[in-house]
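Peer 1: My questions are about this predicted structure, shown below with the sequence.
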Amino acid sequence: MPSLFDPVQAGDLRLANRIVMAPLTRNRSPNAIPQDIAATYYAQRATAGLLITEATAISHQGQGYADVPGLYGTEQLDAWKRVTDAVHAKGGKIVVQLWHVGRVSHTELQPDGGKPVAPSAITARTKTVLIKDGIPTFVETSEPRALDAEELPGIVHAYAAAARNAVETAGFDGVELHGANGYLLDQFLKDGSNKRTDDYGGSIENRARLLLEATRAVVDAVGGGRTGIRLSPVTPANDVHDSDPQPLFTYVVKQLAPLGLAYIHIIEGATGGPREIEDRPFDYEALKAAYRQAGGRGAWMVNNGYDKPLADEAVKEGDDLVAFGKPFIANPDLVRRLRENAPLNAVDKATMYGGDIKGYTDYPALD
């Protein structure tokens, strides 16, 4: 039986263990540029088998929160190169999460103060973050506009360009498309947010079209073995839902299977909440089986509320990778602590979003 600490292959990525640092938004990148402390932060956590960066905007339009990083400018890419160099110097592997937030944004964050974009002009009942008087402040999202079909190829191109820049210029080992948590690709997938009547709305095949086009474009840009994707079948995050998620996500993973992806990253249950949602049942084992039966060979990564015993059980039952989120914020040496069954530092919730080194690079490691 494999253990959590055994190496594993994920596409082109040979990982030293099966512990993954999940993407964690920290709002410490003014002007969408990662600061020097980001290199320290990620390098401190490089003992993870794989680091997935905080979600990173593929374009200015794709930004939805203040002080989150981007991949569309020279300064951004140069800053990320310092991060990847620091991680590689510690022997780690790091991929960047490609992000377009869609409607989960605010006019203050959009180019020329424009409306956020979405599959349909339905405002998300959720909040985003602006900086007010130097303080991260939660505000209601702005009313979006529906994307014209003619705009969608440009968004697909932005995903591919960001992926190519990430690997070829910024030095990342790969990329992960953010297709989860109620952001743009997830908004198109789910019928609660997608009311289109063109080729990108209505049927499962149509609603999945943008996600699949973006994924294929990224694979063409950097190779399937360097590409992962994150999916969240039933999370209510950012006001998304689907009336029948099992056949929707079964179709998606069957279409992803031939692309030779490095991994599929599945959020089980509600992001940051319960692993099972009473009114949104979902069979994750059946989803994994559908992917394998369709020829999918990428690593299967599970996420949401995992501790050491639950992670051990997941690996024994055939999951290849386990992603840990908040524990990595407060425990830069989480891999060692899990291996030694050592106590974990608690997260300082007051310093999670915005700020400087406090609550970012100053959490203590074991002696």
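Peer 2: Looks like it came in fine.

Peer 1: CA only for contacts and neighbour counts going forward, please
Peer 2: OK.

Peer 1: so residue 169 makes contact with residue 81?
Peer 2: Yes: using CA atoms under 8 Å, residue 169 is in contact with residue 81, at 7.3 Å.

Peer 1: These two: which is more packed in?
Peer 2: Taking other CA atoms under 10 Å, residue 169 and residue 81 do not tie; residue 81 has more neighbours (20 against 14).

Peer 1: Could I get the buried residue list for the helix or strand that one falls within?
Peer 2: Secondary structure from DSSP states H and E places residue 81 in helix 74-89. Residues of helix 74-89 classed as buried by neighbour count (16 or more other CA atoms under 10 Å): 76-88.

Peer 1: Ok, stretch 214-233 next?
Peer 2: For stretch 214-233, burial by neighbour count (16+ other CA under 10 Å) applies to 214-219, 221-233.

Peer 1: out of the residues you listed, which are inside strands?
Peer 2: 227-231 (DSSP state E).

Peer 1: quick one on the thing from earlier: what residues of the next helix or strand after the helix holding residue 81 count as buried?
Peer 2: The helix or strand immediately downstream of helix 74-89 is strand 94-99, counting by DSSP H and E. Residues of strand 94-99 classed as buried under the neighbour-count rule (16+ other CA under 10 Å) are 94-99.

Peer 1: ok now strand 94-99, how far from the chain's centre?
Peer 2: Strand 94-99 sits 7 Å away from the centroid of its parent chain (CA atoms, centre = their mean, to the nearest Å).

Peer 1: then this one, side by side with the first:
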Amino acid sequence: MATLFSPLTIGDLKLSNRIVMAPMTRRRALHGKIPGELTALYYAQRASAALIISESTEVDPHSGIAIPTRPGLTNGAQEAGWRQVTDAVHGAGGTIFVQLSHMGRTAHPSQLLDGRQPVGPSALAGTGTIYTANGPEPYVTPRALETPEISTIVSEFAAASARAKSAGFDGIEIHGANGYLIDQFLRDGSNIRTDTYGGSVENRARFLLEIIDAIKLYWPVNRLGVRLSPTNPYQGMSDSDPIRHFAEIAGLLDPLGLAYLHMVEPPVQLEGYPVTAAAIRAAFKGPLIRAGGFKRADADNVLAAGKADLVALGEAFIANPDLPERWRLRAPLNAADKATFYTQGPKGYTDYPSLELVED
């Protein structure tokens, strides 16, 4: 029976526990979407995680550079910034994958270079607002990608993955969740295309599978993970039959030999939303990471029942850089200061005390 502190091998990586640091946007990148020394310290502080998955990192070279912002991995300066991070994490004994993403329709025109407009699988806008340099702005209707343009974006994912290898990352997580471009293709609430990238599950998954194939030119497939969020409504996302559709998507991913599949679904599902975890677990036989607001007891239960192989935590890792040790000792946790999640500087980023400092 697996526990939080059972070792696990994914691909050719040996992990010391089952507690993963989830990808979390923190908007601390410097001008030019470059990670700095503060980011290196932030991740190194959390190196006791079984695996760190970086914040969402842009593959789009046309994404703007105004701060506060997310980091990118499209040029040499960004690559060098990430090298500081991976060196710091490895120096602290940790393992780190970079999460690669494209915002698609969730970008705002003010965030794009050369007067470009957001793009998506279809001309359907997200709902809600996006945080920009000028404050919250409503989503705009994207331009539907022309079929030949899709291969260009696939190439951008591949190019960023090559830079990730040069930057010293241990692997890649492909962000197919939470309303970003790949997720926009996967779900039929945002994809109403009639070409080979729309309609059937196989067609809607084609973009993701082409990205995986392109990245495999630079990385062994057992160093690639994929993140999915079948029912997350964030940014206006929906699907007509997520249990069936995402079980089929998981089945398409299963024979590829991925390092893991990472799915976002809370341990107690939101009222009115279907539970997809069992169907996905049945369809995907490789290592499965579960995320979605798990507490210690939830994590214990899903691992003991074989419903997941690892559990990813977000907010708990923000406030507790030594979260695995605190859970091992069943020690109290620091409370997260949500007001500083997306601000600048060290406050609420690198100044949370470890248990050792609290006890001193």
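Peer 2: Sure, I can see it. Predicted model, so just to flag it, every value in this text is computed and none were measured.

Peer 1: sorry, back to before: which one of the ones in strands among the buried residues of stretch 214-233 of structure 1 is nearest to residue 237 of structure 1?
Peer 2: residue 231 (12.1 Å; CA to CA).

Peer 1: how close does the closest one get to residue 189 of structure 1?
Peer 2: 10 Å (CA to CA, to the nearest Å).

Peer 1: Kindly report the same for residue 219 of structure 1.
Peer 2: Counting by CA to CA, the gap from residue 219 of structure 1 to residue 189 of structure 1 is 20 Å.

Peer 1: Kindly report the same for residue 64 of structure 1.
Peer 2: Relative to residue 189 of structure 1, residue 64 of structure 1 is positioned 19 Å away (criterion: CA to CA).

Peer 1: would JSON lines of the buried residues of helix 74-89 of structure 1 with distance to residue 8 of structure 1 be doable?
Peer 2: Shown next, in JSON lines, are the buried residues of helix 74-89 of structure 1 (distance: CA to CA, whole Å):
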{"residue": "76", "distance to residue 8 of structure 1": "31"}
{"residue": "77", "distance to residue 8 of structure 1": "29"}
{"residue": "78", "distance to residue 8 of structure 1": "30"}
{"residue": "79", "distance to residue 8 of structure 1": "29"}
{"residue": "80", "distance to residue 8 of structure 1": "26"}
{"residue": "81", "distance to residue 8 of structure 1": "25"}
{"residue": "82", "distance to residue 8 of structure 1": "26"}
{"residue": "83", "distance to residue 8 of structure 1": "24"}
{"residue": "84", "distance to residue 8 of structure 1": "21"}
{"residue": "85", "distance to residue 8 of structure 1": "22"}
{"residue": "86", "distance to residue 8 of structure 1": "22"}
{"residue": "87", "distance to residue 8 of structure 1": "19"}
{"residue": "88", "distance to residue 8 of structure 1": "18"}
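
Peer 1: which one of these sits closest to residue 35 of structure 1?
Peer 2: For the buried residues of helix 74-89 of structure 1, the closest approach to residue 35 of structure 1 (CA to CA) belongs to residue 79, at 6.9 Å.

Peer 1: Determine the number of other residues adjacent to the closest residue to residue 213 of structure 1 other than its chain neighbours.
Peer 2: In space, and not counting its chain neighbours, residue 213 of structure 1 is closest to residue 156: 6.7 Å by CA to CA, 6 or more residues apart in numbering. Using other CA under 10 Å, residue 156 of structure 1 is surrounded by 19 other residues.

Peer 1: Counterpart of residue 156 of structure 1 over in structure 2?
Peer 2: Residue correspondence, TM-score structural alignment: residue 156 of structure 1 in this structure matches residue 154 in structure 2.
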